[in-house]
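sequence first, predicted model second:
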Amino acid sequence: MHITAYTKEFRKNLHIAYPVMLGQLGHVLVGLADNIMVGRLGAAPLAAVSLGNSLVFIALSLGIGFSFAITPLIAEADGAEDVETGKSYFHHGIIMCGINGIILFLLLLLAKPILYHLDQPPEVVALAIPYLEIVAFSMIPLMLFQAYKQFADGLSQTKYAMYATLISNVVNVLFNYLLIYGIWIFPRLEVEGAAVGTLISRFFMLWFVWEILRRKKKFRQYFVWSRKELLKMNIFKRLFALGFPTALQMLFEVAIFTATVFLAGTLGTNPQAANQIALNLASMTFMIAVGLGVTATIRVGNQKGKANFADLRRIAFSTFLLVFLIEAVFAVGFILLKDWLPTLYIENVEVIILSAQLLIVAALFQLSDGLQVVILGALRGLQDVKFPTLICFIAYWIIGFPVSFFLGKEEAMGSMGIWFGLLAGLTASALMLYIRFNYLSRKLLVQAEMQPKMTV
């Protein structure tokens, strides 16, 4: 197949992906703003936000993973033009995400004592605990927002969640500024101020997306609730069957990045601050790939609903090629700007030098990281989630983490060794997931081609 068969899909891929990219990038830019504002308070407050968020990100990965089950089911129903089935998945998805939000809030409160047993600097833990308590409550509005977002994504309407995210990010930055430094009539809460700003913005984001979706003609029929179809266990089982493995996939990946925070913390406050800066920068480029991962889920799910498996493969491979080209540009940018980017966060020379070293490794794993998340998205569109979960576990925890653990010791390679483990895990994941998608999509295509012959 000629290369133009893939590149001609770039425009449509980007049309669906760019609102998700901007929305996700908006989240990370708020993280950047948080880190810059908190970084001005010193290395310990910056490390505290990193440590507090390490537990929040684990909870977040589980909640978002479950919500991802909504998108391929809605996309398949949309491809088959079956509104009633789509509506049922949407309603049950909201209930599931609301319950998840409450459970995650409670689990984060119960998990607080863990921070005292992770060999972290005491001054960092003391600042992280109150931050975590406040941000934990924001899981409830955030999970409900995810239900609305994944529903709209499944209908290929990705822009509305972007609007909600970007506007709420402005709210977040505003309240962070007022509450961290105590501007105007607001109290100076420092690290806790960043948490309160996050909480306010997430309630605003939920209200905004609900308000905008229910008023749009395309969504109106989905917002009609009927009592008889409120609770159907078979629908919850379908959502759970897709959501639980997806949550584990995200958990395995987020947990290894979280482990780097803990491993860096054992090296001291400065290495932990440097690790946070490099992670924040790497997560910005990752959010571009997340947008294309969502696109792969939507478009593969649509083609599955239409039973058009030749186009399914071609469209999926077009997303793989596109993310590879985009991430290659980011990799070059990281290498060229490695000495300057950390200065946006902090003035500590040692932290800047350590961050610059980590950005070299981050540049190398851009390609693997981007590819693995987009291929996972394509597999999710096929509703294949169990085997990819096993792949993620092997890649990150059998291959990646041991490398991080042994090379990340102070007497070995320190922070650089930790990140070489990430590189190994992400590369293994991308390779194995590609083999899986190629096998499954080829199998579906062959079966479809054989069907007419069997009928004859």
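Everything's here; your move.

make it CA atoms for all contacts and neighbour counts henceforth
OK.

quick one: list the elements packing against the longest helix anywhere in the chain.
Across the chain, the longest stretch assigned as helix under DSSP state H is helix 415-455. Applying 3 or more CA pairs under 8 Å, 6 or more residues apart in numbering; DSSP states H and E, we find helix 415-455 packed against helix 233-265, helix 309-337, helix 349-381, helix 386-393, helix 401-407.

now do the helices in the stretch 51-200 of the chain.
Ranges of helices in the stretch 51-200 of the chain, per DSSP state H, counting those that start in this stretch, are 70-79, 83-111, 122-137, 139-154, 159-181, 191-214.

what's the closest of the helices and strands packed on helix 415-455 to Ile134?
helix 233-265 (19.5 Å; CA to CA).

buried residues in that closest one?
Within helix 233-265, the residues that count as buried by 16 or more other CA atoms under 10 Å are 235-236, 239-265.

go on, stretch 122-130?
124-125, 127-129.

chain center to it: distance?
26 Å (CA atoms, centre = their mean, to the nearest Å).

so what touches it?
Stretch 122-130 is contacted by residues 44-45, 47-49, 51-52, 112, 115-116, 191-192 when judged by CA atoms under 8 Å, 6 or more residues apart in numbering.

next one for the comparison:
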Amino acid sequence: MSSYVQEAKRTLGLAGPIIVGQVSQMLMSVTDAVMIGRVGKEALAASAFAGSIWGVFFVMGIGLLIPVAVKVSESHGGGDETQTAEWLKHGVVTGLAAGLLGMGAMLGLRPMLHLFNQPPEVLALVPPYYALIAVSLVPTLGFQVLRQFAESLERPVMPMVFMLVGVVLNVGLNWVFIYGRLGAPAMGLTGAGWATLISRTLGVVAIWWWVSRATHFQAAWPTRWWGGYAWERVRSLLGLGVPISFSLLFESGAFGLAAIMMGWLGATQLAAHQIAISCAAFTFMFPLGLSMAVSMRVSRALGAKRFEALRPIAGSAQVMSGLVMGTFALLFAVGGDWLAAQFVPEREVIVLAASLLVVAAVFQLADGAQVVAAAALRGLSDVVVPTAITALAYWGLALPLGWWLGTRTGWGAQGIWVGLASGLVFAAVALNWRFLRRTRAERLARLVGAGS
């Protein structure tokens, strides 16, 4: 038990600033939703539709970049800072390529948005905002690479500060561009797109300036950026990153498709979904930040050959996640109406969003448990089977059940969310079972090695 308590303290020390950073990043989306919601439910629904597509490309990029943190942590744990620098250099190139490809794909889809069968009044507002957030994908992924590098070298505070400043900047720019303050024209939803692009671009510039000059990173900072790239390293990153990317895509794609199905039901349902998903995504940042620390700590323990610490690191994180998400579940269950009223004034949207938050309360614990388990497995470089698990959970169970309940049984929006909840529960059980099996194998391997 003492080992679990000790590992919990170490994980929380690393995770605390990461969680604050993740929460601040999500606050940008929540404040966008609140400020856009004041323009009208159509604008809020349009931001939900565009954001759901952006989210698919964002998580695919994040999936490709997570191995950078795994490799950096493992090299740093083994005391090889030259390798750490090489993984960073290859990670920056990977992040830039992923951002440009994602931006190009989003812009290529713009003439075909009508094929998603969304309400006409929603589609009319989408194009300018959609194009701006598509471009913002490049600085967003660049920031993620440098942030993960700093956190892997146990310096998570400054990335947190940069993200908090970004939230404040985004709110201020929203106020100027959405509502037309300080002499600027009132651009509504398009103004929110400009605010997002500007704040994200300034964020990546700021973190690059800091990381490249901080003395703590000098030993692990690349001596040259041009040339010296090795296909073996790229293949290693992609070998981990592609399955992780698909794993995240299966989950985020399910939620994105759920938003599209909400649009089939109407603008009210889509706006209510955006409110509820904003709240659920906000609370998810807590176990997500915790899981990022778990992945780094598992990788570092693996690099240092501290096999006995693997289960205590993950197990203590699961307990912390359960406590936090249980608290949020209670808040959603009893305060959903109040929370929804902070976004829009329309009563019909508030009532529906509150009912969706009741469903969200049910899956809070499962959501936290699955993300921590998935991150612990990534720390072990175990990505193929977890990807299959997530594919089955979200596309084999959650989406078909949600579609049937939402469009064929009369459950409507609540039915779609019940389907999502079922997928999260399945993923939580299966991924935790997988981690227990893998760590049992690690112990056996260590015992065999000691005996020989």
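On my side now, so go ahead. Bear in mind the structure is a predicted one, so any value in this text is a computation, not a measurement.

TM-score for this pair?
Overlay of the two chains. TM-score (TM-score structural alignment, normalised by the length of structure 2): 0.98; 452 aligned residues with a CA RMSD of 1.3 Å.

out of the contacts of stretch 122-130 of structure 1, which are buried?
Applying 16+ other CA under 10 Å to these flags 44-45, 47-49, 51-52, 112, 115, 191-192 as buried.

list the residues that contact the equivalent of Leu237 of structure 2 over in structure 1.
For Leu237 of structure 2, the aligned position in structure 1 is Leu239, judged by TM-score structural alignment. Under the criterion of CA under 8 Å, 6+ apart, the contact list for Leu239 of structure 1 reads 66, 69-70, 89, 93.

what distance do you get for Leu239 of structure 1 to Ile140 of structure 1?
From Leu239 of structure 1 across to Ile140 of structure 1, the span is 19 Å (CA to CA, to the nearest Å).

next one: Leu108 of structure 1
12 Å.

next one: Thr258 of structure 1
22 Å.

wait, doesn't Met416 of structure 1 sit right on Ile360?
No. Counting by CA atoms under 8 Å, Met416 of structure 1 does not reach Ile360; the two are 9.2 Å apart.

contacting residues for the counterpart of Val332 of structure 1 in structure 2?
Superposed on structure 2 with TM-score structural alignment, Val332 of structure 1 falls opposite Leu330. Neighbouring residues of Leu330 of structure 2 by CA under 8 Å, 6+ apart: Ala361.

aligned to Leu115 of structure 2, what sits in structure 1?
Under the alignment (TM-score structural alignment), Leu115 of structure 2 maps onto His117.

same check on Pro159 of structure 2?
Using TM-score structural alignment, Pro159 of structure 2 sits opposite Ala161 in structure 1.

and its match, how many neighbours?
29 (other CA atoms under 10 Å).

wait, it touches Val209, no?
Yes. Judged on CA under 8 Å, Ala161 of structure 1 makes contact with Val209 at a distance of 6.2 Å.

relative to Glu154 of structure 2, how far out is Gln118 of structure 2?
Distance, Gln118 of structure 2 to Glu154 of structure 2, by CA to CA: 45 Å.

ok so, going back, Leu32 of structure 1 is nearest to which of the helices and strands packed on helix 415-455 of structure 1?
Of all these, helix 349-381 sits nearest to Leu32 of structure 1, with 14.6 Å by CA to CA.

buried ones in the closest one?
For helix 349-381 of structure 1, the neighbour count (16+ other CA under 10 Å) marks 351-381 as buried.

in structure 2, what range does stretch 347-356 of structure 1 match?
Using TM-score structural alignment, stretch 347-356 of structure 1 corresponds to residues 345-354 of structure 2.

mind checking the end-to-end distance for stretch 265-274 of structure 1?
For stretch 265-274 of structure 1, the first-to-last residue distance is 10 Å (CA to CA).
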